[in-house]
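**Student:** Quick one, what's the 3D model for this:
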Amino acid sequence: MWEVAVRFVTLITESEFWFALGFTVSNALIGLLLAIIVGIPLGMVLGTSPALNRSTQFLVDLGRAFPVIALLPVMVLILGATAQMEIVVVFLGVVWPILLQTIDGAKRVEPVIADTVSAYRIPLRLRFIKVTLPNAAPFAVTGIRIASSASILIALGVEVLSVTPGIGGEISRAQTDGAPALALSYVIYAGIVGFLVNKVLWSVEGKLLAWNRQSVEAAA
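**Tutor:** Here you go, the predicted model:
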């Protein structure tokens, strides 16, 4: 434990650590951002169109059940052990929780509200902005929070298996070099990164969706 503690402290003075940290976090966040850009609009479309949702249900179920790590050898062959490959694998792994949560939120409109909107013939654009989007937002944010933790895990897994530069690659190299203290230090830092990302998203969610929490508390 003492060796791990010493290596944990001295690691922050090394440039290799900061490069590995930046590589892993940036690739994970880029993959997450691409998943948000694709998942939320697509989820809104599928959630508001029952016919389109039914016709794509099999593909969505197949995609979310497919283990993304199984694609890693193919991605390495196509793109190589590069940052682009890691971003693509992260994107393919985290787009599904965002997509599914957004679909669920877009579909869960209260029957009274849906009947009122239909009875008063509210225009489609106004219905989307005032009804569908606020209803889907809490679900989409939950999907983003789930995907954020998964993005770090997938990035680390890709780096460990493909020895791509990053925290995972450093863990793999430390294992090969027989340096358990270094490997455990990187593992601890990886856990800290995941914890901080989750806390930041919790804070952002609390500020952006304060109206939703207040309404839930009032209803309770």
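**Student:** can we go C-alpha only for contacts and neighbour counts from here?
**Tutor:** Will do.
**Student:** Not including adjacent chain positions, what is the nearest residue to F17?
**Tutor:** L11 (6.4 Å; C-alpha to C-alpha, 6 or more residues apart in numbering).
**Student:** I'd like the structure of this one too, to check against the first:
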Amino acid sequence: MTARTIDPPRTTTRYTFARLAGTRWPAKIGFVAAVLALWELAVRLGQPGSLPAPSRVAPTLVDMIGDGRLVGPVLQTLAAWALGLLVATAIGVAAGLVLGVSPVMERLTRFTVDFLRTIPSLALVPLAVLLYGSGIGSTLLLVVFASTWPILLQTAHGVHAVDPVASETCRSYRVRWHHRLLFLVVPGAAAYLATGVRIAASVSLLLSLSAELLIPAPGIGQEIAVTELGGDLPAMYAWIFVAGVLGVVINALFSRIERALLRWHPAHRREAR
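**Tutor:** Now for the predicted structure:
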């Protein structure tokens, strides 16, 4: 694979300081409050006139939570996101292991993979609508297509990063191939795989929202499009806020899961020091 991959976390003084500083919730809350205050001030001064003030968006969001309008679209978006990510993970891990273990397969498929992963996923919207209409199937097609590539590439490069001395030792002792795969290759590539899944989780959410917005398919994206067409700007920005919060929560959740599951990995042990 010729693509540049994202290595597992490394311990540096700058990274450690940034990580410690990033855990200060009062600073984060203060920054958000400052942004909201500037937003409110800009609207009250009349720039720009089409942007509703936070003081109008917040009550709308509270009403949406209170009357239950929030639950259905959020669950529909999460269903498309989770199912698409699950299918992409299964395909990406299986294909990445094959390409990582077999140099012949990697050379044969290099052009195809590089060609397909450069196709914008949203360019497949007409095909998705033609095949599945405006249902969840169209969203899943776009999500799986976009989310498979980071998992596949990271898995393949993780297999390449397995300790060659350990690999030669297994071959010398004639360890069965499935035992090598289970106890050497998969643990050795685990950090790369976890990074690929974390990236794919964000990509899956972005494609779910984009598909719902453009097709439109049921979910948060469809609600954003409907409220925009109806001229209900406070509700539109409330839905955009919900989408942003969902992205932050998903990223934080996957980061914590990665640290918990890979606590044994050298990269994460160094990070924890």
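**Student:** Now do the same for A156 of structure 2: its match in structure 1.
**Tutor:** Aligned counterpart of A156 of structure 2 in structure 1: I103 (TM-score structural alignment).
**Student:** Let me fix that, I meant to ask about P126 of structure 2.
**Tutor:** Aligned counterpart of P126 of structure 2 in structure 1: P73 (TM-score structural alignment).
**Student:** measure that match to S162 of structure 1 for me?
**Tutor:** Distance, P73 of structure 1 to S162 of structure 1, using C-alpha to C-alpha, to the nearest Å: 8 Å.
**Student:** ok, these two, which is more surrounded?
**Tutor:** Neighbour tally, P73 of structure 1 and S162, criterion other C-alpha atoms under 10 Å: the higher count belongs to S162, 19 against 14.
**Student:** Report the secondary structure element holding the spatially most central residue of structure 1.
**Tutor:** With distances taken as C-alpha atoms, centre = their mean, A147 lies nearest the centre of structure 1, 2.2 Å away. Taking DSSP states H and E as the definition, A147 of structure 1 sits inside helix 133-162.
**Student:** What span of structure 2 is that helix aligned with?
**Tutor:** Counting by TM-score structural alignment, helix 133-162 of structure 1 sits on residues 186-215 of structure 2.
**Student:** ok, the match of A156 of structure 2 touching P50?
**Tutor:** No: applying C-alpha atoms under 8 Å, one finds I103 of structure 1 not in contact with P50, separated by 10.3 Å.
**Student:** quick one: contacts for the alignment partner in structure 2 of G22 of structure 1?
**Tutor:** Mapped onto structure 2 by TM-score structural alignment, G22 of structure 1 lines up with L75. L75 of structure 2 makes contact with G219 under the criterion C-alpha atoms under 8 Å, 6 or more residues apart in numbering.
**Student:** Kindly provide the distance from L75 of structure 2 to P126 of structure 2.
**Tutor:** Counting by C-alpha to C-alpha - L75 of structure 2 and P126 of structure 2 are separated by 25 Å.
**Student:** do the same with A156 of structure 2
**Tutor:** For A156 of structure 2, the distance to P126 of structure 2 - C-alpha to C-alpha - is 31 Å.
**Student:** I appreciate the help and will end here.
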